[in-house]
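Asker: generate coordinates for the sequence data below:
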Amino acid sequence: MKKLILLCLGLAMVRLGIAQDNSADAAVVKRVADYVVAHAAFKFTGDNNQTFNSSKEIPAGVQAKISDHLSEWHYPNGVLNVAMVDLGNYLKDGKYTNFAKQHIAFAFDNYPYFEALSKNGTKYKGFPFNQLINTKVLDDCGSMGASVIDVYNTLKRADYKAYIDKAANHISKIQERLPDGTLCRPGPYKWTLWGDDLYMSVPFLARMGKLSGDNKYFDDAIAQVKHFTHYLWDEKADLYVHYYYEDLKRQGVAHWGRANGWIMLAKVQLLNNLPANHPGRNEVIADLTQQILGVAKYQAASGLFHQVLDRTDSYTETSCTAMFVYSIARAVNEGWLDKRYITIAERGWEGLVKEKIQDDGQLKDVCIGTNTSADLSFYYNRPTALNDFHGLGPVIEAGIEIMRYHANNLPKK
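Answerer: Okay, here's the model as predicted:
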């Protein structure tokens, strides 16, 4: 009887330890997410220094801007919205899902005011919701479009569906492509393939396939993964380069961290939505596995990854580390990757918590938005910004998957 009591007590302590560990992870994630909720005002600031709750309050002749970057319409906001929906669903806390709903509603309730001004020929510095009104490249619609679909799944507004269809039409029929169908951009040179654009297209296409039931979106998404690997994968380094210049038939010079992160994230979000019986699924898993094994070789002793992945004299960067942590932990949690690789994600998360996430929930060492460049020093010297919104969504997603793993895998005695 005494041995039985001790055994039960030991099991209880193990479970308590896991709960405490998971609670600690949850506290970190919520710290980041709560900072976002507290600092997104969803308001406008006028050039008369007044604040307006909606566009209806803006007086004639007053130029206004969105009050803060967390309330803007830009691709990192889409990444953040998706993460907040995922966090709300995982923690069963409506505060986080409501953030994404409020963000989308703020844009759709107010953009017609600014659209009307633009049609009247008004010149407006930093025009609010410009990327919502004028869709020209994948940055304008892919990431935000994915988040609109996530919100639309629980809030069936007709204007949301109209936008989703518009984004689908742009990606499928308007956005520039190479002759083989690879999505590309007209800049900075005609034509340029950006690693970033796999994320700016594939997560939306995957969701559109699921929403519409039309396999053409899944097929295009899988084709993009193949194409981007063909053009951007560097077999010698086992990493992706940032870009490919079609006019020179030449890859870029840098194995930029976040570009590799965008690519990995895109594959994971494709698998999140791809039907289990789709014939291309195993090929995507193999491609993801190849990338994970490649990037793992470049993890620093701190668990973090560098701005230029294969250059240890470049700074350790938060957003790419979080993207790798999320993707690897997600792959293990979903059974796409063997459990022995979870330690890569765990060490990465530990590095983020220890070195990059502040007590107030803000993030350190997030590389700001980045163009392409032919010289490696450009990537070395790219500035970081405190709490730059390129890092927020990925850090939240990383924390969710680490929590999932710890909750579902009790340590052996």
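Asker: use CA for all of it now, contacts and neighbours both
Answerer: OK.
Asker: show me the strands in this structure, by range?
Answerer: Under the criterion DSSP state E, the chain contains strands at 44-46, 51-52, 64-66, 192-194, 233-234, 239-240, 243-245, 250-251, 305-306, 316-317, 366-367, 384-385.
Asker: and S143, which of those strands is closest to it?
Answerer: strand 192-194 (14.7 Å; CA to CA).
Asker: generate TSV for the strands of the chain, with mean neighbour count and distance to N277 as supplementary columns.
Answerer: Below are the strands of the chain laid out as TSV (neighbours: other CA atoms under 10 Å; distance: least, CA to CA, whole Å):
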stretch	mean neighbour count	distance to N277
strand 44-46	19	47
strand 51-52	18	50
strand 64-66	23	44
strand 192-194	26	30
strand 233-234	18	27
strand 239-240	28	28
strand 243-245	23	32
strand 250-251	16	34
strand 305-306	27	34
strand 316-317	26	37
strand 366-367	26	38
strand 384-385	15	42
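Asker: which of these sits closest to Y405?
Answerer: Closest among those, using CA to CA: strand 305-306, at 21.1 Å.
Asker: let's see this one next, to set against the first:
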Amino acid sequence: MKKENQKWMKWPLGIILCIFAFSSCAENKYDLEHFPKDADPIIVGTRLVNRFLEQPHSQYGNPLRINEPRVNITYPDVCAWVGGLWFAKSVDNKELTNRLEERFLPLLAEESRLQPVPNHVDNNVFGTLPLELYMQTGKEEYKKLGMMYADTQWQLPEEGYTPEQKKWSEHGYSWQTRIWIDDMFMITAVQGAAYRVTKDTTYATRAAREMVFYLDSIQQGNGLFYHSPEAPFCWGRGNGWMAVGMAELLRILPEDNTYRPEIMKRYLKMMNKLKECQQENGMWLQLVDDPSMWEETSGSAMFTYAMIVGVKKGWLGKEYAEAARKAWLSLVKYIDENGDMTNVCEGTNVGFTQKYYRDRVPLTGDIHGIAPMIWCAYALTCNDL
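Answerer: Now for the predicted structure:
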């Protein structure tokens, strides 16, 4: 018998069991594959997608606006819808995939009036949805519709634009540029999807160049982002849009893309600061860097998603796996008995005082909260991000 084995045999059994228990616990905190049943990403993700499907189209995600007439499909629904398609494919749930597609079909027929007018970042992101459906089904009508939204985001319309929008277009940026933090998901999502569909690097490069412009405009020295140049506050969900936007863009950008190194550097800088700002229970706050603020779920879920992607892609070390696991385990506790997320910041314009962000209503059932939780469930279950 080897000497090291003989040494173990001399130790009391209780001590040996404690050592192995401690070792198992230490490994577990980095584990992004095994969770308690109430936090199982397949169970949670399925529940949330079903919850999304059983509700009518929302009005900018807000459950308090349920009785307002629907003018078009709004971006929170698009985010949940696309996430649902990702998740259903990841867990091979064809029934969910079929239901998500069936929900879309009326938009090509009797509900076509709900297709958004392609004149704003919040509208053009709709194109991500038919493009994802095309990638999963191969149906050309989905591709045609989605590419229209990707292309019109860079094509200055013949009329109805402002001098500033014309300026952005002449400089090679989207005419829909406005330097609000939300844009770096809304613009890059549809352009990234167009690149994945066509393999035309024009779409990837224009999205990356736009991203670097926004990084130079509103990222602060500590890695966080102001809501806009005029709103010097590090709003949680706004920073979430940026975190996910960078993660998603880095997922699809070719390794030799000119802008990739800068985006990666800025992403890593943001992730490092987010890890510092994470609360002891795993959550993040309504203003990320203000410890007096309330815990907010949509931004927290977005940060969690960006970290899961980074860990799985090898961009981030295991300490981020620990942060992501802690966040996920905390976030699932904010799902109520109906399958709704609680503590979701209501839809938010740029604000000019700290009080404005503090006083935003924390809603239950806002789609802004369900969407990034579905993304997290997808990321945790996907083996080929």
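Asker: now distance to V151 of the first structure too, for the strands of the first structure, in CSV please.
Answerer: Formatted as CSV, those follow (distance: least, CA to CA, whole Å):
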stretch, distance to V151 of the first structure
strand 44-46, 23
strand 51-52, 25
strand 64-66, 21
strand 192-194, 27
strand 233-234, 34
strand 239-240, 32
strand 243-245, 32
strand 250-251, 37
strand 305-306, 32
strand 316-317, 30
strand 366-367, 27
strand 384-385, 29
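Asker: for these, which one sits closest to Y341 of the first structure?
Answerer: strand 305-306 (15.9 Å).
Asker: grab the nearest non-local neighbour of K94 of the second structure.
Answerer: A88 (6.8 Å; CA to CA, 6 or more residues apart in numbering).
Asker: could you report the neighbour count for the one you found?
Answerer: Neighbour count for A88 of the second structure, taken as other CA atoms under 10 Å: 23.
Asker: that one and L100 touch, don't they?
Answerer: No - with contact defined as CA atoms under 8 Å, A88 of the second structure does not count as touching L100 (9.1 Å).
Asker: report how many residues lie close to D34 of the first structure.
Answerer: D34 of the first structure has 15 nearby residues by other CA under 10 Å.
Asker: kindly report the same for E132 of the second structure.
Answerer: Once other CA under 10 Å is used to define contacts, E132 of the second structure is seen to have 24 neighbours.
Asker: helices of the stretch 201-350 of the first structure, start to end?
Answerer: 202-212, 215-232, 257-273, 281-296, 318-333, 342-351 (DSSP state H, counting those that start in this stretch).
Asker: highest mean neighbour count out of those?
Answerer: helix 318-333 (a mean of 28; mean count of other CA atoms under 10 Å).
Asker: with the second structure superposed, average distance for that helix?
Answerer: Mean deviation of helix 318-333 of the first structure relative to the second structure after superposition (mean CA distance after the TM-score superposition for the first structure): 0.5 Å.
Asker: what range in the second structure matches that helix?
Answerer: Counting by TM-score structural alignment, helix 318-333 of the first structure lines up with residues 297-312 of the second structure.
Asker: ok so, going back, gap between the residue nearest to K94 of the second structure and P36 of the second structure?
Answerer: 21 Å (CA to CA, to the nearest Å).
Asker: what's stretch 223-238 of the first structure in contact with?
Answerer: Contact partners of stretch 223-238 of the first structure, identified using CA atoms under 8 Å, 6 or more residues apart in numbering, comprise 182-183, 195, 198, 202, 239-244, 251, 267, 284, 291, 294-295, 310.
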